[in-house]
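**Q** Quick one: sequence and predicted model below, then my questions.
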Amino acid sequence: MKMYDPIRIGMIGAGHIAGSHAACWQNEAVITAVCSRQRSKAEQLARKFDIPVVCDDIPSLLNRDDVDAVGITTPPHLHHPIAMQAMQAGKHVFCEKPLALTGEEARQMVELAEKTGVKTGVQSGMRHFKSLRHLQQIIKQGALGQIFSFHGAWSFDWAKDPKFPLTWRFKRDEAGTGVLGDLGVYLIDVARWLLCEINSVWGDMNICIAQRPPLVEYHHFGELRRQHQAGMLKTSHDRVDVENEDVCHLLLRFENGVSGTIRSSRLHVEHEIKIEGERASYLWHLKPDQLLCRKAGETDYSSVTIPDTYSEESMVTHFLYNIRQNKNEPPTFFDGLKAQLLMDAVVQSDRDRCWVDV
C-alpha cells in the first residue's frame, strides 16, 4: 500500500457504538464493507454511511481484497475470536474496549499481532481530548513537581432506572465485568497514559439493582435508551438477575509511588480527573472539555488556555497513522492488555478482599 492510498476498512458489528466508529472511519479512511449477526442492522449502517457491501458473515468480509483493516464493534465476548481470525487473515485490527474478557485472551491477541506483524488499535477515547493531551505535556514537563495523587471519576446514569431492561451489558458471559469494563477501563487507560504503570490495586464492586425486566424486543443501545426515556419501550413484569457490577471503586498504587482512586457507575453522572502535585494541582471536566489549575498557595482554580497547536484527533487517528507509517504508537493491543490485566486484578481483589499486584 502506498502512503497516500486510502486505508480500506471492513466493519464487524453494527450496533449502537458502530455509528460513532463509522463516522471516524469515514473522515479518515474508506469503509468498503460491513457485516453483523443481524443483517438488517448492517444494511441500516450501510445506508447511513454509504458502505457499498454488506457481507453475510465474517469470513466473507475477511476474504475481501478491498479490506485492509477491520474495526470490531461487537459485544466484548466476541472481540477475541474475531480479532484472532482477522489477524490470521493478515488484516490490521482496531477493537472497541474492553479488548477482551480476560487477560489471557488479551495476551493471545497481543502475541498474534506480534507474530503476524499487523497493526492494532483499541478504543481509548479519553486520550484524544485536547485538554487532557495538554495536561499530559504539562506533567511531562514537570510543572506539578512531585505528584501526590490521581483521582478519576467516569460515570453515566443510563441504568439508574430499575425498569431499564437487561441487555448483554448486564450479562457476565457477554460483557464480562459491568461498569468496570464499560466505563472504568477509560480511567485505567488514561491514568497509565498521564502518569505511569499501575503496580497494585484494591477493588470494590457492587450490584445495586439486583434484578431487571428481560428484554422483550431488540433495539440497539441508543434506540433502547430513547424508547425507554420516552416511555415507549415494551416491558415485562418478569425479573432476571443482573450478573455484573453497577458501581466500582478502585484504590491504586502507581509504579512511581503515587496513590490514586478511580470510581465509575452506571447509576449517576460524574466526569472529572484531578491530579494533585507539589507545585500545582489540575482538574479536568468533560463538559465543557475544560482544564483548571490551582497553584501551590492558591485556594481557587483558574482556567488553563489550551494552545491551538493541538490537531483534531479521533479514536482511530493513531491506528491509521501506524498503518501508514509502519509505527506502533499507542494505544495498541498492548495498552488494552495492560488495562485488562488490571481489571482481572480488580475482580480478584473484590473477591478476596485484599490488595492485588498487577
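**A** Here it is on my side, so go on.
**Q** use CA for all of it now, contacts and neighbours both
**A** Fine.
**Q** Distance-wise, check L320 relative to G103.
**A** 25 Å (C-alpha to C-alpha, to the nearest Å).
**Q** Compare the two (neighbour count), which wins?
**A** Taking neighbours as other C-alpha atoms under 10 Å, L320 and G103 compare with L320 leading, 23 against 20.
**Q** Could you name the specific helix or strand carrying the more buried one?
**A** Using DSSP states H and E, L320 sits in helix 317-325.
**Q** any idea where the helices of this structure begin and end?
**A** For the chain, applying DSSP state H gives helices covering 16-28, 39-49, 58-62, 79-88, 103-116, 130-140, 172-175, 179, 185-194, 221-229, 317-325, 333-352.
**Q** putting a second one here so we can go through both:
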Amino acid sequence: MTRLNIGMVGYKFMGKAHSNGYRALPMFFPDRKKPDMKVICGRNTEAVAAAATQFGWEEHTSDWKELVSRDDIDLIDINAPSNAHKEIAIAAAGAGKHLYCEKPLALSLKDSRDMLEAAEKAGVKHMVGFNYRFAPAVLLAKKLIDDGRLGDIHHFRAWFLQDWLVDPDFPLAWRLQKEIAGSGAHGDLGAHLIDMAHFLIGDIADVIGMSETFIKERPLPEETAGLSATSGQAAKTGPVTVDDATLFMARFTNCALGSFEATRFATGHRSTNSFEINGSKGSVIFDFERMNELQVYFTDDKDDVQGFRRVLATDPAHAYSGAWWPAGHPIGYEHTFTHAFVEFMDALQEDRQPVPNFNDGVKCQQVLEAVELSVKERKWITVSSL
C-alpha cells in the first residue's frame, strides 16, 4: 500500500495543524506513503464543510460513527476535545482502523488503558500526538544523552508557560471544563513536559505537586475555537473546574531529580515550552520559542572556552532537517506534525508500532493522575501504585 486514506475527527486548531502536516508530507518526504485526506468530521455541519474546503479534504461529515465504519478509510485521526477520544478510538480500532490521537489520550488513566487495550486487541497501529518530540533540536538532545555525551543525568527541569487566561473576562471555554478537558494547564501543557521527560530521561518514580485555580468563575461562552473564545451574556457565569497552574517535583527511576511547571498565568509568555538537562559531563537547554536551537555545554571544553554554545539544528546532520531547506534556514511548529506523520508512515512500512504510541499516552496519564492525587492528599505519590 503506497497510499493511506485518512478520516479525521476535529477541524479547529489541531485539525488545521494536522491537515497542514499531511499536506506537506508528500512534497518533502516523497518516498513515504502518501496520505490521502479523504474525510474530515465535525459536529457543526456548516463549519466542517468550510474546513474541508479550506484545509483540502475531499469530503466532510458530521457523523463519526459512519466515518469509522467506511471501508475506504485506513486511519482515523482524532483531534476532537478530550472527552471524545475514548469512544471514537475504541470504535475505530474495532473497525480495524489505525489510530492517531491527540494528547492527553483520555480523560482518565482507566480510559487511556481501555483505549490501549482496544488497539492492541485489534492489532492496529496507534500513535499519540506528542509532536514536540519531533523538533530536530530535541532529537539532538536525545542523541547526546543516548550517546553518553552528557554523562549521568542529574536534573531535568521543564516549564510550559502561557498567559492567555489572565483576563478574568475570558470566557469559560471547553478547556476550562473538567468533564470535557480532563484537566487544565496540567493535562494540556504539563502532558507535553511529562512526555518529554519520559522520552529524554526515563520513567518517573515518585511525584509531589501543588496546583491552583486563580479565577474560579468565568463568563459563559458564545463560541469557542481552540485557544480562543467569545463571551455570551456577561451576567451569566460558570465555574472553572480545572487547574490554571500546576507545579510538581519528581524523582526518576534512575535517581535523577525533576521539576515541572505548567501555567496559563505567566504574564508575558505566549507559549514558552522549555527544558534544561544537567549531566555529569554536560548540559542542554531547549526553548521552543527558538526551536531550531539547542544550547549545549560540555565540561571537557578547555577553560578559556567554557560555556553554553548555540547549536543550530537545521542542516542535514540533524534528524529530518535534510528534507526541508538549505542549512541555516529555520523550520517551525507546523513541521513537527509532518515529522510525526513520517514516523507513522515508517512504522506502517516496517510493521512496527510508531513512537510515541498509546503506551506512552498511558504512561503520561499515570503521572498526570499521580500528581493530581498528590495535590489532593498533600504528599508524595509513587506513580507505579496507580
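**A** Arrived safely, thanks for sending. Keep in mind that this is a model prediction, so the values were computed, not measured.
**Q** returning to that earlier point: can you say which of the helices of structure 1 is packed in most?
**A** Comparing the helices of structure 1 by mean neighbour count (mean count of other C-alpha atoms under 10 Å), helix 179 ranks first with a mean of 28.
**Q** That one - contacts with which helices or strands?
**A** Taking 3 or more C-alpha pairs under 8 Å, 6 or more residues apart in numbering; DSSP states H and E as contact, there are no helices or strands that helix 179 of structure 1 lies on.
**Q** Residues in contact with that helix: which ones?
**A** N244, E245, D246, V247, C248, S264, S265, R266 (C-alpha atoms under 8 Å, 6 or more residues apart in numbering).
**Q** Trace A191 of structure 1 over to structure 2, please.
**A** Alignment note (TM-score structural alignment): A191 of structure 1 maps to A197 of structure 2.
**Q** quick one, what contacts the closest residue to that match other than its chain neighbours?
**A** Leaving out its chain neighbours, the residue that sits closest to A197 of structure 2 by C-alpha to C-alpha, 6 or more residues apart in numbering is F156, at 7.3 Å. F156 of structure 2 sits next to A197, I201, A256, L257, G258, S259, F275, E276, I277, N278 when contact means C-alpha under 8 Å, 6+ apart.
**Q** what separates stretch 344-355 of structure 2 from the chain centre, distance-wise?
**A** Relative to the centre of its chain, stretch 344-355 of structure 2 is centred 19 Å away, using C-alpha atoms, centre = their mean, to the nearest Å.
**Q** swap in stretch 365-372 of structure 2?
**A** With C-alpha atoms, centre = their mean, you get 16 Å for stretch 365-372 of structure 2.
**Q** returning to that earlier point: dump the contacts of F156 of structure 2 to a markdown table, plus distance to F358 of structure 2.
**A** Putting the contacts of F156 of structure 2 into a markdown table (distance: C-alpha to C-alpha, whole Å) gives the following:
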| residue | distance to F358 of structure 2 |
| --- | --- |
| A197 | 16 |
| I201 | 19 |
| A256 | 25 |
| L257 | 25 |
| G258 | 23 |
| S259 | 24 |
| F275 | 24 |
| E276 | 26 |
| I277 | 26 |
| N278 | 29 |
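**Q** So V358 of structure 1 versus K338 of structure 1, what's the distance?
**A** V358 of structure 1 sits at a distance of 9 Å from K338 of structure 1 (criterion: C-alpha to C-alpha).
**Q** residue in structure 1 matching D244 of structure 2?
**A** Match for D244 of structure 2 (TM-score structural alignment): D246.
**Q** Which residue, other than its chain neighbours, is closest to D56 of structure 1?
**A** Nearest residue to D56 of structure 1, sequence neighbours excluded (C-alpha to C-alpha, 6+ apart): C35, at 6.3 Å.
**Q** which ones are touching the one you found?
**A** Neighbouring residues of C35 of structure 1 by C-alpha under 8 Å, 6+ apart: M11, I12, G13, A14, A42, V54, C55, D56, D57, I58, L61.
**Q** which residue lines up with it in structure 2?
**A** Aligned against structure 2 by TM-score structural alignment, C35 of structure 1 finds its counterpart in C41.
**Q** And K130 of structure 1, by the same measure?
**A** In structure 2, K130 of structure 1 lands on P136 (TM-score structural alignment).
**Q** Surely its match and A319 touch.
**A** Yes - shown here, P136 of structure 2 and A319 form a contact pair, counting by C-alpha atoms under 8 Å, at 5.3 Å.
**Q** Of the helices of structure 1, which is nearest A280 of structure 1?
**A** Closest of the helices of structure 1 to A280 of structure 1 is helix 130-140, at 10.3 Å (criterion: C-alpha to C-alpha).
**Q** The closest one vs structure 2, average distance?
**A** By mean C-alpha distance after the TM-score superposition for structure 1, the fitted helix 130-140 of structure 1 averages 0.4 Å away from its aligned residues in structure 2.
**Q** Return the list of helices and strands in contact with that helix.
**A** Going by 3+ C-alpha pairs under 8 Å, 6+ apart, helix 130-140 of structure 1 lies up against helix 185-194, strand 280-285, strand 290-295.
**Q** quick check: angle from the first one to helix 333-352?
**A** Relative orientation of helix 185-194 of structure 1 with respect to helix 333-352: 120 degrees, computed using axes from the mean of the first three to the mean of the last three C-alpha atoms, to 10 degrees.
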